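Asker: kindly generate the corresponding structure for this input.
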Amino acid sequence: MAQDQAPFGDLPAVLVEAVLGQCEGVAEELLADFSKMRQDRETLRERLAQSGVVVSESALGYPPLPTTCGADGSYAIERLLTTDLVAAAAVAVEGLTPPSEKRHWERPHHRTFMAAEPHLDDTATVLRALMLGEELCLATAAPHDLVMLDGTLTLPVIYFNQALNKAPDTRDLLCSRDFIENCLDYLTAYRAILHGERSDRQYIALPKYSTRREIGLEAGWPPSYDDRGMLTLLLKPGELTLPRPLQPPEQDWHLNTDRLPGSVKERAGEVAAEIVEGLRRIHVFYYKPHDWLPALRVEVGQGVAVNTHRLATVVQGLKHQCATSSMLEPYPIYLADRMVKALAQALPAFRQVTTQRISEKYRGDIGEIYLALHGYRSDSGS
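Answerer: Predicted coordinates for the structure are as follows:
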């Protein structure tokens, strides 16, 4: 029987009973929170409307529907007895196309990395940054009017910083060498997305979860009232909040490029400074395309936030790509996410193919191969 059909099959009965008993207490707490939200909703909605924060999508105008694509990435590590089998993939998928428009891409575009790496603690750190860099390069290479990224615009600076600190010390890793070799391309793509200087290219990020509370802090909401959750209840279909600067971090953004090779260090430092400047000018707004959708948190560069036509292009593109209630996010992001998450599930199959190829040519005891390549656990992320 499948695991999802028997979720408690491997758990002791007393443990299941104990957790089920605690569920009642959790349910009571959540019920109290939901009831309080329901009581406050009308008052909060009225305050929000009076503040001038909310506008209708019709106030922005109706530009032509943009062509769209979504980009996402994932990585996976199969921990074997003698080595680590690692893989990373980035995918870009074209969105729904109006019947009168010609498709730019007949099939998804992708970039992949796969290698056998020695056992090191920092493999995931570097591999994750490499994955994200390839995702950003795919996004900037897309010929579409609206390019959507799954996640927040601030995530790359965190992952890149971690990899820039770890990769020089882990040159035994193929992914570290690959990251160092291509990091200037990754940083250049990141800068292009943050600055968004081309008016025919709108780059946006759609994080599913964020701890920042730009609207809540401004409106004086209690800390327990999350921006996205509350605005899902308060916004009407077709409404959005006006873009406002991203809530700044406690410490200013930075990228440590000092440990890169001399051939790229100076140029990377210049690009990193421009990236930090772009991060300071990120804006965020919330948009509710339809009544069946939660409010979308949309992060954009300043060039999009202050230009009504470009902002309207983003809104129209999002509305058109949220075409069905079976997907709680825009179509190309949904599809790209489904594709890349399949990588972790497929990695054991890739290991089996690798094992078979080695076994065909190995002259010793074939049992040694199967023992050495026995998988103990898998790590993955996106």
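Asker: going forward, measure contacts between C-alpha atoms and count neighbours the same way
Answerer: Will do.
Asker: spatially nearest residue to the residue nearest the centre of the chain, not counting backbone neighbours?
Answerer: Geometric centre of the chain, nearest residue: Gly151, 2.7 Å, by C-alpha atoms, centre = their mean. The spatial neighbour of Gly151 that comes closest, neighbours along the chain excluded (C-alpha to C-alpha, 6 or more residues apart in numbering), is Pro207 at 4.0 Å.
Asker: contacting residues around that neighbour?
Answerer: 150-152, 297-298 (C-alpha atoms under 8 Å, 6 or more residues apart in numbering).
Asker: sec struct for Ile77, please.
Answerer: strand (DSSP: H, G, I helix; E, B strand; the rest coil).
Asker: contacts only, for the nearest residue to it once chain neighbours are set aside.
Answerer: Closest residue to Ile77 apart from its sequence neighbours, by C-alpha to C-alpha, 6+ apart: Val86 at 4.4 Å. By C-alpha under 8 Å, 6+ apart, Val86 lies in contact with 75-78, 114-117.
Asker: I'd like the structure of this one too, to check against the first:
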Amino acid sequence: MDTFADLPDALVRDLLAQAMPVAQRVSSNLDELRSAKEQLCEEARRCGLIRRKADLDVPREPSVVGVDGSYQIHRLTSIDLCAAAAVAVEGTSKEAKRHWPEPYHEMWVDGLPHHIDTVGVLRGMMVSMELNLADNAPHDLVLLDGSFSSLIIYLNQALTKLDDCAANLGNKFRIRWEEGLLPQLKRLLRSDRTVAMPKFTARNELIQDNRLRPPVVVDGKTLATLILCPGEYTAPLPIHTNDEPASMQVDHLPERFCPRPEMEDLLAAIKSLRVIYFRPYGWLPALRVELPAPVSSSNTRLSMALEGIMRQFFSPAVIEPYPLFLADRMVKSLGSGVAVIEQAVAQHIAAESPNVEDTLLYLQNYRTEGGRGGV
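Answerer: Got it, this is the predicted structure:
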């Protein structure tokens, strides 16, 4: 298929004309950053930011599982065909015990009346499934795709919109919440075996308190890729500080679902989170790894986490831990699965309808929306 087949010729010409100016600006930023590498590395070592994985105890091979989720909304004429799912995929291992040889999953699908707030609650359903799989995984190391904060933000949006979505969806999410979703969330935030690995973020804890002063605006992953050698990681740093407290992201979950003492406990757990940047190999950019306090404060647990992550990379073609890569591929395919359900529903309804042509008008798909858990 021609890449530009659906674009006007004039737009294509204007687009291509911008390639060189954009490349020059990006190149200029990278050159300026690279020119400061030696100074930044020296500053990082002087303030104790850079550490070596080799200095930690060598642990046994941990069992590893990756968890990711996604949601889909197919906007039909008369209904929204909605689905949410989460998948847990076990990592590769040579010595570690295999607990889940086959992927585990949770899913929910239904046809709902059109509501403006369906997305927020459906995304909360997806997060509830991710949390349940992560909480029940028996593995030594559980990798979450995305940040801890995004999980809480999505749950907050779902709880806030609960009364404004379709009854079937709202009731289902309310049941999941009442079955212990809040305790699950707090357990993961204080877990000694769960870490969160967002792919992209603008955050940069390395420049807090003027630890490092790069010459250009840069995120933490890019800066860590510059200063870290293979096998190095940064000292655990607070994700939330007095200048940027946890309450800036989640002021308060709705009080009827999360009483104030519970919320204060949740905020305390969020405040205790730490972040490191880890560069396992020279052919990988630095990874952002968010750690609960029991992991960041224990060299044994930290060593187990770094070892588990490092063992899940074996090719430059995959720049995230292998189980997260597989889980991501699987949940991306949810849209294809919902499309099949859409066709099956249309065929079944049309077969029983006295007026097939009129019925199919109510089932026309005019827009598909979707998203994933990872950020």
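Asker: circling back: what's the spacing between the residue nearest to the centre of the first structure and Val16 of the first structure?
Answerer: Remark: distance between Gly151 of the first structure and Val16 of the first structure (C-alpha to C-alpha, to the nearest Å) = 34 Å.
Asker: Thr140 of the first structure too?
Answerer: Distance from Thr140 of the first structure to Val16 of the first structure, by C-alpha to C-alpha: 49 Å.
Asker: quick one, which of the two is more surrounded?
Answerer: Neighbour totals were compared for Thr140 of the first structure and Val16, and Thr140 leads with 20 against 13 (other C-alpha atoms under 10 Å).
Asker: ok, that one - contacts?
Answerer: 189, 192-193.
Asker: cool, and Val54 of the first structure?
Answerer: 48, 239-242.
Asker: need the counterpart of it in the second structure.
Answerer: Residue pairing (TM-score structural alignment): Val54 of the first structure is matched to Ile50 of the second structure.
Asker: equivalent analysis for Ala115 of the first structure, please.
Answerer: Using TM-score structural alignment, Ala115 of the first structure sits opposite Asp110 in the second structure.
Asker: what number of residues lie near its match?
Answerer: Neighbour tally, Asp110 of the second structure, other C-alpha under 10 Å: 14.
Asker: what's the helix or strand for the nearest residue in space to it that is not next to it in sequence?
Answerer: In this structure, Asp110 of the second structure finds its nearest non-sequential neighbour in Cys82, 5.5 Å apart by C-alpha to C-alpha, 6+ apart. Following DSSP states H and E, one finds Cys82 of the second structure within strand 80-90.
Asker: following that strand, which helix or strand comes up?
Answerer: strand 104-112.
Asker: next, the mean deviation of whichever helix or strand comes after that following strand compared to the first structure.
Answerer: Toward the C-terminus, strand 104-112 of the second structure is succeeded by helix 118-136 as the next helix or strand (DSSP H and E). Following the fit onto the first structure, the mean deviation recorded for helix 118-136 of the second structure is 0.5 Å by mean C-alpha distance after the TM-score superposition for the first structure.
Asker: quick check: angle from helix 118-136 of the second structure to strand 80-90?
Answerer: 20 degrees (axes from the mean of the first three to the mean of the last three C-alpha atoms, to 10 degrees).
Asker: next, the buried residues of helix 118-136 of the second structure.
Answerer: 118-135 (16 or more other C-alpha atoms under 10 Å).
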